[in-house]
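# Sequence plus the predicted model coming up.
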Amino acid sequence: MTFLTGKTALVTGSVQGIGLAIAKELAGAGARIAVHGLADAALAQAAVDTLLAAGAPEARFFEADMRDVADIERMMAEVDEWGGIDVLVNNAGIQKTAMLADMDKETWDAIIGINLSGPFHTMRLAMPKMAEKGYGRVINIASVHGTVASVAKVPYCASKFGLVGMSKVAALEYAAAGSKRDGGITVNCIGPGWTETAIIEPQIIERAAKYGGDREKGIAELLAEKQPSRRTSDPSEIGALALWLCNPIAHNVTGAVIPVDGGWTAQ
């Protein structure tokens, strides 16, 4: 599985969690990895080292504030100079919960900026060059909240629904670019449900404590209201799906929203 040899992938938000898991899978298939995220020097270097160990021929950290268009443009130009972008994974995202009436303007602007406007700018800059090469993959990490809503998540749901819609438009605009032989240009979303990252760990520990520390029972209770499988996903599972979407065999899978949510959005 080295079909990404000679190709470069930019994965935003890839110093930890789902982003790092995706980057590791791409690295294992031979891709050079442009790492991005909010990180100090030690965390950034740790991510780079992890990806080199996973098989990336090269890995380098690129810094950019995804709320700042000029900063994004600078980063994209730097990655172009480093080798161009064949695979773009928009994973960087933030969330804050509050009821509609209590949501402040600053939070709205930050969530929409990072989760929706940031991917717009990376896509508009990367995709024309993908079309010139005849191969390109855009994988946008949406959420179940790009398909269904939850209370107290107005900006988050707005950003993820918008990301899904934008991805479908881009998929249509580039559907005829490239060829079956080269792999074409595809744009897809992955919609994770409950996934085991550091963000949900405190909730798991709290629920497990009710069952004498039984982690599986704690997870089942936590997920009962939303995720019928009552099982979390591991970030590596999201990574494996992202890698498959990069395969030339997936040339006709475009404009899709693929849920990894244990049946949440099937209800």
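Looks like it came in fine.
# From now on I want contacts and neighbour counts done on CA atoms only, so please keep to that.
Will do.
# For the protein, which strand extends over the most residues?
Assignment by DSSP state E gives strand 184-192 as the longest strand of the chain.
# where do the strands sit along the stretch 101-250 of the chain?
135-141, 184-192 (DSSP state E, counting those that start in this stretch).
# next up, a second structure to put side by side with the first:
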Amino acid sequence: MYTIDLSGQVALVTGSSRGIGAVIASRLAAAGASVAINYRSNAAAADAVIDEIRAAGGEALRVPGDVSDENAAEAVVKTTADRLGRLDILVNNAGVNRDRLMLRMTAADWDEVITVNLRGTFLATRFAIPLMLRQRYGRIVNISSVVGLTGNPGQANYAASKAGQIGFTKAMAREVASRSITVNAVAPGFIEVGEEGGMTAGMTDDQRGQVLSRIPAGHFGTAEDVASAVLYLTSAGASYVNGQTLTIDGGLTA
């Protein structure tokens, strides 16, 4: 049986106080990594994730900060490395959506999504890379979306940000591969995330049926499915996987 051991490693998961990010953080901690739980505003949710990790015997640190802000992103990375000793794994998960058809989309809708999703990925990576270069080791995983591959009506801003993450992933992989640093992306499809719903939130039964009919697997995915992919990409077993986008969509984009 193949097991993943991240003992002695430190991971920073942006936007990990809830949803997919929280599950990713918990899985990394269960594999032995010390995990920095980053969030922008919901300290109570972050503390709940930390309590769960600690109850299971793991180590977690609360690191607030909006990674789309340059000074805050630098502080988040620095605090993680200072408090936990190093930084081996960065998962760029923080993101928002402001879905509207183009005729109704405002410049503010566009700017917020691009700023959080794409600029946040850039900034967190920008400050993490020097640490990884000095260590001559690192794993970066960007949480994109199948929407960045296929597009979706009403999500021009979101699709652009997620496609941008994929391009960013490919460029960064070429820049840092010689230092044993890998940069990959995970592109989730329709994922149900507990009470938050994920991409399936707000769907009518008819809409759910229509979407399910397009998914060869015949069901929606879970946050655990996404976390499993991230866990693999951060492992030693993925050392020769670089610049790739792993779709977690039940065959939707096959």
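That came in fine, so what should we check first? In this text, all values refer to a predicted model and were calculated from it rather than measured experimentally.
# can you give me the helices in the stretch 51-200 of structure 1?
Here the stretch 51-200 of structure 1 has its helices, by DSSP state H, counting those that start in this stretch, at 69-82, 105-112, 118-133, 154-173.
# Buried deepest among the ones you listed, which one?
Highest mean neighbour count among the helices of the stretch 51-200 of structure 1 (mean count of other C-alpha atoms under 10 Å): helix 154-173, with a mean of 21.
# give me the stretch of structure 2 that that helix matches.
Mapping helix 154-173 of structure 1 onto structure 2 (TM-score structural alignment) gives residues 156-175.
# Please enumerate residues in contact with that stretch?
The contact list for stretch 156-175 of structure 2 (C-alpha atoms under 8 Å, 6 or more residues apart in numbering) reads 97-99, 101-102, 109-110, 113-114, 117-118, 121, 142, 144-145, 147-149, 151-152, 181-185, 242-245.
# Report the buried members of the residues you listed.
97-99, 109-110, 113-114, 117-118, 121, 142, 144-145, 147-149, 151, 181-185, 242-245 (16 or more other C-alpha atoms under 10 Å).
# Now tabulate the strands of the stretch 101-250 of structure 1 in a markdown table and tack on distance to D234 of structure 1.
Converted to a markdown table, the strands of the stretch 101-250 of structure 1 look like this (distance: least, C-alpha to C-alpha, whole Å):
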| stretch | distance to D234 of structure 1 |
| --- | --- |
| strand 135-141 | 15 |
| strand 184-192 | 10 |
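# Need the counterpart of W264 of structure 1 in structure 2.
Looks like W264 of structure 1 aligns to L252 there (TM-score structural alignment).
# same thing with A44 of structure 1?
So, by TM-score structural alignment, A44 of structure 1 is matched to A46.
# quick one, what contacts that match?
16-18, 37-39, 62.
# Mind checking which of the residues you listed are in strands?
Filtering these for strands - DSSP E - leaves 37-39, 62.
# Need the residues you listed in CSV (columns: neighbour count and distance to S235 of structure 2).
Formatted as CSV, these follow (neighbours: other C-alpha atoms under 10 Å; distance: C-alpha to C-alpha, whole Å):
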residue, neighbour count, distance to S235 of structure 2
I37, 29, 19
N38, 30, 21
Y39, 24, 24
R62, 20, 23
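# Next, count neighbours for the residue lying closest to R67 of structure 1 once chain neighbours are set aside.
Excluding the flanking residues, the one nearest R67 of structure 1 by C-alpha to C-alpha, 6 or more residues apart in numbering is G113, at 4.8 Å. By other C-alpha atoms under 10 Å, the residues close to G113 of structure 1 number 21.
# could you measure G113 of structure 1 against P228 of structure 1, distance?
Here the criterion is C-alpha to C-alpha, to the nearest Å. By it, G113 of structure 1 lies 32 Å from P228 of structure 1.
# Which of the three states applies to I258 of structure 1?
Classification of I258 of structure 1 using DSSP: H, G, I helix; E, B strand; the rest coil returns strand.
# right, and it touches I190 too?
Yes: judged on C-alpha atoms under 8 Å, I258 of structure 1 makes contact with I190 at a distance of 4.9 Å.
# In terms of packing, which of the two has more residues around it?
Neighbour totals were compared for I258 of structure 1 and I190, and I190 leads with 23 against 16 (other C-alpha under 10 Å).
# what's the counterpart of that one in structure 2?
Per TM-score structural alignment, I190 of structure 1 is aligned with V186.
# ditto for N247 of structure 1
By TM-score structural alignment, N247 of structure 1 lines up with S235.
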